[in-house]
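Engineer: have a look; sequence and predicted model below, questions after that.
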Amino acid sequence: MQIYKIEYLFEGEPRTHQFEIKQARLSAHEAAMHLLQLHFGDGENSLIMPTADATPDEILNQAELVGLAQIMVVDQPSVDGSRNNQ
């Protein structure tokens, strides 16, 4: 498991969250999917979630529509296990 630190805006307010995920790398659109699930995954309206075949741009656009913006993976492990800031 890898720990990733994400910085983002939620409804205009700065937030930080850490995810522990079984992935070697985490892109902004993948982080957006995790944030959508975090903030809206338990909601009754499943229309908030992008479709399974959504492109990275569609995922980021959907996130922005519901108040998630400026999503950045600011710390993620490198291949050798040390930390990289991005």
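Structural biologist: Cool, got the structure.

Engineer: when you work out contacts or count neighbours from here on, use the C-alpha atoms and nothing else.
Structural biologist: Fine.

Engineer: please enumerate the helices of this protein.
Structural biologist: Across the chain, reading from the start of the chain, the helices by DSSP state H fall at 28-40, 56-65.

Engineer: want to throw the ones you listed into JSON lines with mean neighbour count and distance to Gly81?
Structural biologist: Compiled in JSON lines, the helices of the chain are given as follows (neighbours: other Cα atoms under 10 Å; distance: least, Cα to Cα, whole Å):
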{"stretch": "helix 28-40", "mean neighbour count": "18", "distance to Gly81": "20"}
{"stretch": "helix 56-65", "mean neighbour count": "18", "distance to Gly81": "26"}
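
Engineer: also this one, for the comparison:
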Amino acid sequence: MRNYTVNYLFNDAPRTHAFELKQLQLPVHEAAMHLLQLHFGDAENGLIMPTADATPAQILEQAERVGLTQIRVVDQHIID
């Protein structure tokens, strides 16, 4: 497992979140998808989430539309 730290803005407010994932890398668009699920996964409006076949650019566009910007994967640690 790896622990990824992600810095981002949510509605212009700085935020940090750590994700524990099995994957070896965390591209920015995948971090954006995790953040969308974190902030909007419970939303009754399923239109907030990108479709399963969305491109990385479309995922980042959708994240920006709902206030998730300047997403940066800044750290990763291997967890034993």
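Structural biologist: Yes, it's here. The shown structure was predicted, so the numbers you read here are calculated from the model rather than taken from an experiment.

Engineer: next, the TM-score between them, please.
Structural biologist: The TM-score (TM-score structural alignment, normalised by the length of the second structure) is 0.94; 78 aligned residues with a Cα RMSD of 0.8 Å.

Engineer: re earlier: quick one: closest of the helices of the first structure to Asp75 of the first structure.
Structural biologist: Go through the helices of the first structure one by one with Cα to Cα and the one that ends up closest to Asp75 of the first structure is helix 28-40, at 11.8 Å.

Engineer: what stretch of the second structure does that closest one fall on?
Structural biologist: Taking TM-score structural alignment as the measure, the second structure aligns residues 28-40 with helix 28-40 of the first structure.

Engineer: mean shift between the matching stretch and the first structure?
Structural biologist: Superposing on the first structure and averaging over aligned pairs (mean Cα distance after the TM-score superposition for the first structure), stretch 28-40 of the second structure comes out at 0.2 Å.

Engineer: which outside residues touch that stretch?
Structural biologist: Applying Cα atoms under 8 Å, 6 or more residues apart in numbering, the contact partners of stretch 28-40 of the second structure are Val6, Ile48, Met49, Pro56, Ala57, Ile59, Leu60, Ala63, Leu68, Ile71, Arg72, Val73.

Engineer: how near is the residue nearest to the third one when sequence neighbours are not counted to Glu30 of the second structure?
Structural biologist: To tie it back to what came earlier, the one meant is Met49 of the second structure. With Cα to Cα, 6 or more residues apart in numbering as the measure, Leu36 is the residue that lies nearest to Met49 of the second structure, at 6.8 Å, once sequence neighbours are left out. To Glu30 of the second structure, Leu36 of the second structure is 10 Å away according to Cα to Cα, to the nearest Å.
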